[in-house]
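J.: sequence and predicted structure below; questions after.
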Amino acid sequence: MSSAADTAAPVTAPPRAGTRPQTERPAPPHRRYLGWLFAVAIAAAAFNLRPVVTSLGPLLDQVRTDLGMSPTVAGLLTAVPSLCFALFGFAAPGLARRLGPVAVVTAGMGAITAGVLARSFAAGTAVFLLLTALALAGVAVSNVLIPVVIKRYFPDRVGPMIGLYSMALSAGTALAAAVTVPLTKALGGDWRLGLGVWAALGALALLLWLPVLLTRRRESGGPAGGTAAAVRLPITRSRTAWALAVFFGFQATGAYVVMGWLPTIFQDAGVSEGTSGVLLAVTMVIGVPVSFVLPNLAARRGDQRLFVVVLASFGIAGYSGLALASAAAPWLWAVLVGLSNCAFPLVLTMIGLRARTAGGVAQLSAFAQGVGYLISIPGPILIGRLYQATGEWYLPLGFLAVLLVPQMLFGLRAARARHIEDEALPAASGA
């Protein structure tokens, strides 16, 4: 698993029998600094993986009015992220084999920066959608390959590094949702400035990844962390891979419904517009510390079934409370739903643990996220249809609570201490 370029987890051979153990020499200072730079670059990349989406939501009415965007196209725009994450996510392993995962993530940061900045100058709907798709393509490949980078370069620290990645991703999600509107007002009220300013964070991440990319290429003498020699697994024959994909899809469904509809749910219950926005921020902020701690705890166990059950139980309680008494304890429901959405860092951790090699993680990550995001596309649309048909939130929220049951069942299957190589390769050899 280790490579000559590894800086984060140096491996020393055990002493031979009959010899005195030698004192392990510390890594050279420049290697330690590069390891820290790599960790900071991963956190910076993760921070940029959701503002593309969550900065747009609060300003969508302004964008739609200014660009003459029809309500149908605006509704399509809410489904574009999941579609892009799926389509471009499937392409990520092939790009990683040819160019190396570090190079592809670096290019992803460039695509995010360029797309976010350029769409703020878009004069029409079609160009705006195209540039948003460019940014989302960068998000998609980075979504898939950052866990691969962690598995390859931090093999003994998968839990802590996934925790850092998840925490930074949650922080970026919450910050963009919370400050985009006040920031836009401070900049004069122009939505173009309010959206475009997020390109600065993408540029910062890109500047951090460029020296990492150059260092990896120089040390490896080829593609930065290339995986050309990885064995192509018949991953569709792995039951664990399918379980992870469905688990990922169900948790993504809940997360996108919450991001899109939670303020409306609270407002319909009589909660003020300002407070409902804060409650949405609470569901996201609660994931910041939990996303750091949870992967560390999950990676220490042989399986993660306990966490699957606990998080699903939080969600069932939260959605039930929202359905039956939204205004009675809104802060409690927001916290419970936010805790349930921490299934995202849990499934990322399991992706890193369910494959033996970085190449296996690349295929599993692409498969689980690609299929999972495809599964999640109908969810927010269906919730909107149910709400439109009934005029109430009982049925939509009840559906979300019931959906957590199969999510838990598939999660229990995915959480067992298995490796996809053990399931896929024997099946392939016997075919």
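T.: On my side now, so go ahead.

J.: from here on, just use CA atoms for contacts and neighbour counts.
T.: OK.

J.: and the strands in the protein?
T.: Here the chain has no strands by DSSP state E.

J.: number of nearby residues for the residue nearest to residue 190 when sequence neighbours are not counted?
T.: Using C-alpha to C-alpha, 6 or more residues apart in numbering and skipping the chain neighbours, the partner closest in space to residue 190 is residue 184 (6.3 Å). Residue 184 has 19 neighbouring residues, counting by other C-alpha atoms under 10 Å.

J.: just list the residues touching residue 184, thanks.
T.: Contacts here follow C-alpha atoms under 8 Å, 6 or more residues apart in numbering; on that basis residue 184 touches 190-191, 193-194.

J.: I'd say residue 90 and residue 364 touch.
T.: No. Using C-alpha atoms under 8 Å, residue 90 is not in contact with residue 364, being 10.1 Å away.

J.: rewinding a little: turn the contacts of residue 184 into JSON lines, columns for neighbour count and distance to residue 74.
T.: Output for the contacts of residue 184, formatted as JSON lines (neighbours: other C-alpha atoms under 10 Å; distance: C-alpha to C-alpha, whole Å):
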{"residue": "190", "neighbour count": "16", "distance to residue 74": "19"}
{"residue": "191", "neighbour count": "24", "distance to residue 74": "16"}
{"residue": "193", "neighbour count": "19", "distance to residue 74": "20"}
{"residue": "194", "neighbour count": "23", "distance to residue 74": "18"}
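
J.: ok, back up a step: more neighbours, residue 90 and residue 364?
T.: Higher neighbour count among residue 90 and residue 364: residue 364, with 29 against 23, using other C-alpha under 10 Å.

J.: included below, for side-by-side comparison, is a second structure:
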Amino acid sequence: MENTSPRRSGQALLVFGILVVAANLRASLTGVGPLLDRVQADLGLAPAVAGLLNTLPLLAFVVLSPMVPRLAARWGAEQLLGYALVVLTLGIALRWVPATAGLFTGTVLIGAGIAVGNVLLPSLIKRDFPTKIGLLTSAYATVMGGVAAVASGVAVPISDIAPGGWYTALGCWVVFALVAVLLWLPQMRAPRRAAQGTRGQRLPWGSGLAWAVTAFMGLQSLGFYVVVTWFPQVFQDSGMSAAAAGWLLFLFQAVAVGTSLAVPGALRWARDQRALATICSAIMLAGYLGLVVMPGLALLWSIVLGLGGGACLVLALAFMSMRAQDATGAGALSAMAQSIGYLLAAVGPVVFGLLHTMSAGWRVPLMLMCVAAAGQMIVALVAGRGTVRAADDGVPDPVPSAGR
């Protein structure tokens, strides 16, 4: 009994640290979009070059995510995450430097730091809280989405009133990153967990279940980044003001945050996650179809998309832990799912915009999103249960009779 209190205190500190880390995994990305026109005008950037500020972090996710499990095996997950937070902090600070080189260098470093956090958080939750995966995944997704929504909402007001304008609006998030570094230091100083070997470090490219989880992650990521990139313009072209379109984007994110809070209860009630994931994907399909058929009801469809999108994000993150055998497997599955997932996320907005240009309207690109949501419903039927075996054990993925 004497060791119970220190152990609980250590777990509470770890949970708090995970949530503070999560608060830094989107804010420095979602705050860029509302300021992009000012950045482009002040630095004289071509539209394609300015667009790299949104694309470079996603490409960093694609390149670095597969490397994270091996780096974690070498240095330890806690140490690697601490180093990533330092890199993230440096990247945000460089954005405060009034120079084009600082802006783009900082953006690359931000992408590198976030990529590590994206992969490691599901692994840490699987290792230290195997019975509370749904609850903690929902908690960190809620914090991540909530701070991201605030970041997109306050970017322009901060730019208007703060000395330094948009440089300060982008750089002020360094305070959050520094807090995360300080709160994570106790985890870096703790005794390193025993290495689990390199056998399970290979990514499970040969697993059909792993590909289903990857497809689910990729399709929901594609949906999110298409919505935050293009839907304000979709709403404006249906007769809405720019300010109203911006508020609808905030509403989408706010509803998604609220929905993510309800997922843990549904996970506890469900025998497995197939039905839940399929229903939430169907809600996304309904939102896209609504915009095709009745674009004038944009307020309603923003709420519908937020309801489905928030739940799908939590499920995608939870699958990386739930479908894995252990923490090492969760890291490998997370790396695979996020590398391919963010590749789709990076390509999605480009294809959506290209289809808009070619078709001179939004109906064709919105139909593409309907197809993506329908595909997400199909892969949800596979991704919702089972266990991904180690990449090199040669055993087929089993399908248990009950959810994990």
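T.: Received, thanks. Note that the structure is a prediction, hence the values are computed from the model and not measured.

J.: hmm, back to that, any chance of CSV for the contacts of residue 184 of the first structure, columns distance to residue 72 of the first structure?
T.: Converted to CSV, the contacts of residue 184 of the first structure look like this (distance: C-alpha to C-alpha, whole Å):
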residue, distance to residue 72 of the first structure
190, 24
191, 21
193, 25
194, 24
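
J.: which residue in the second structure aligns with the residue nearest to residue 190 of the first structure?
T.: Residue 184 of the first structure maps onto residue 159 of the second structure when the alignment is built from TM-score structural alignment.

J.: excluding chain neighbours, what is closest to residue 87 of the second structure?
T.: Nearest to residue 87 of the second structure is residue 113, by C-alpha to C-alpha, 6+ apart, at 5.6 Å.

J.: how about the one you found, what's its match in the first structure?
T.: Using TM-score structural alignment, residue 113 of the second structure sits opposite residue 138 in the first structure.

J.: ok, the residue nearest to residue 190 of the first structure to residue 300 of the first structure distance?
T.: 43 Å (C-alpha to C-alpha, to the nearest Å).

J.: and if you look at residue 224 of the first structure?
T.: Distance from residue 224 of the first structure to residue 300 of the first structure, by C-alpha to C-alpha: 29 Å.

J.: please apply the same query to residue 289 of the first structure.
T.: From residue 289 of the first structure to residue 300 of the first structure the distance is 18 Å (C-alpha to C-alpha).

J.: who has more neighbours out of these two?
T.: Ranked by neighbour count (other C-alpha under 10 Å), residue 289 of the first structure and residue 300 place residue 289 first, with 16 against 11.

J.: alignment lookup: that one to the second structure.
T.: Using TM-score structural alignment, residue 289 of the first structure lines up with residue 258 in the second structure.

J.: before we move on, what about residue 254 of the first structure?
T.: Residue 254 of the first structure maps onto residue 223 in the second structure, with residues paired by TM-score structural alignment.

J.: what's the distance between the alignment partner in the second structure of residue 110 of the first structure and residue 211 of the second structure?
T.: Structural alignment places residue 110 of the first structure opposite residue 86 in the second structure (criterion: TM-score structural alignment). Counting by C-alpha to C-alpha, the gap from residue 86 of the second structure to residue 211 of the second structure is 32 Å.

J.: try residue 70 of the second structure
T.: 20 Å.

J.: do the same with residue 364 of the second structure
T.: 27 Å.

J.: quick one, which of these two is more surrounded?
T.: Just comparing residue 364 of the second structure and residue 211: by other C-alpha under 10 Å the higher neighbour count belongs to residue 211, 21 against 16.

J.: any idea what that one aligns with in the first structure?
T.: Using TM-score structural alignment, residue 211 of the second structure pairs with residue 242 in the first structure.

J.: list the contacts for its match?
T.: 236, 368.

J.: what lines up with residue 207 of the first structure in the second structure?
T.: By TM-score structural alignment, residue 207 of the first structure lines up with residue 182.

J.: contacts for stretch 166-182 of the first structure, please.
T.: Counting by C-alpha under 8 Å, 6+ apart, 43-44, 46-51, 54-55, 57-59, 194-195, 277-278, 281, 284-285, 287-292, 345 sit against stretch 166-182 of the first structure.

J.: give the buried residues for that stretch.
T.: Buried residues in stretch 166-182 of the first structure, defined by neighbour count with 16 or more other C-alpha atoms under 10 Å: 166-178, 180-181.

J.: now, those that are in helices?
T.: 166-178, 180-181 (DSSP state H).

J.: thinking again about what came up before, would you mind measuring from the match of residue 184 of the first structure to residue 264 of the second structure?
T.: Taking C-alpha to C-alpha, one finds residue 159 of the second structure at 37 Å from residue 264 of the second structure.

J.: residue 163 of the second structure too?
T.: 42 Å.

J.: could you do residue 28 of the second structure as well?
T.: From residue 28 of the second structure across to residue 264 of the second structure, the span is 27 Å (C-alpha to C-alpha).

J.: who's more crowded, these two?
T.: Just comparing residue 28 of the second structure and residue 264: by other C-alpha under 10 Å the higher neighbour count belongs to residue 28, 27 against 22.

J.: the more buried one -> the first structure?
T.: So, by TM-score structural alignment, residue 28 of the second structure is matched to residue 52.

J.: and if you look at residue 352 of the second structure?
T.: By TM-score structural alignment, residue 352 of the second structure lines up with residue 383.

J.: I'd say residue 17 of the second structure and residue 185 touch.
T.: No. Counting by C-alpha under 8 Å, residue 17 of the second structure does not reach residue 185; the two are 9.3 Å apart.

J.: who has more neighbours out of the two?
T.: Legend: neighbour count by other C-alpha under 10 Å for residue 17 of the second structure and residue 185, higher for residue 17 (21 against 14).

J.: would you check how far apart the equivalent of that one over in the first structure and residue 168 of the first structure are?
T.: Correspondence of residue 17 of the second structure to the first structure, assessed by TM-score structural alignment: residue 41. Separation of residue 41 of the first structure from residue 168 of the first structure (C-alpha to C-alpha) stands at 11 Å.

J.: no more questions from me, cheers.
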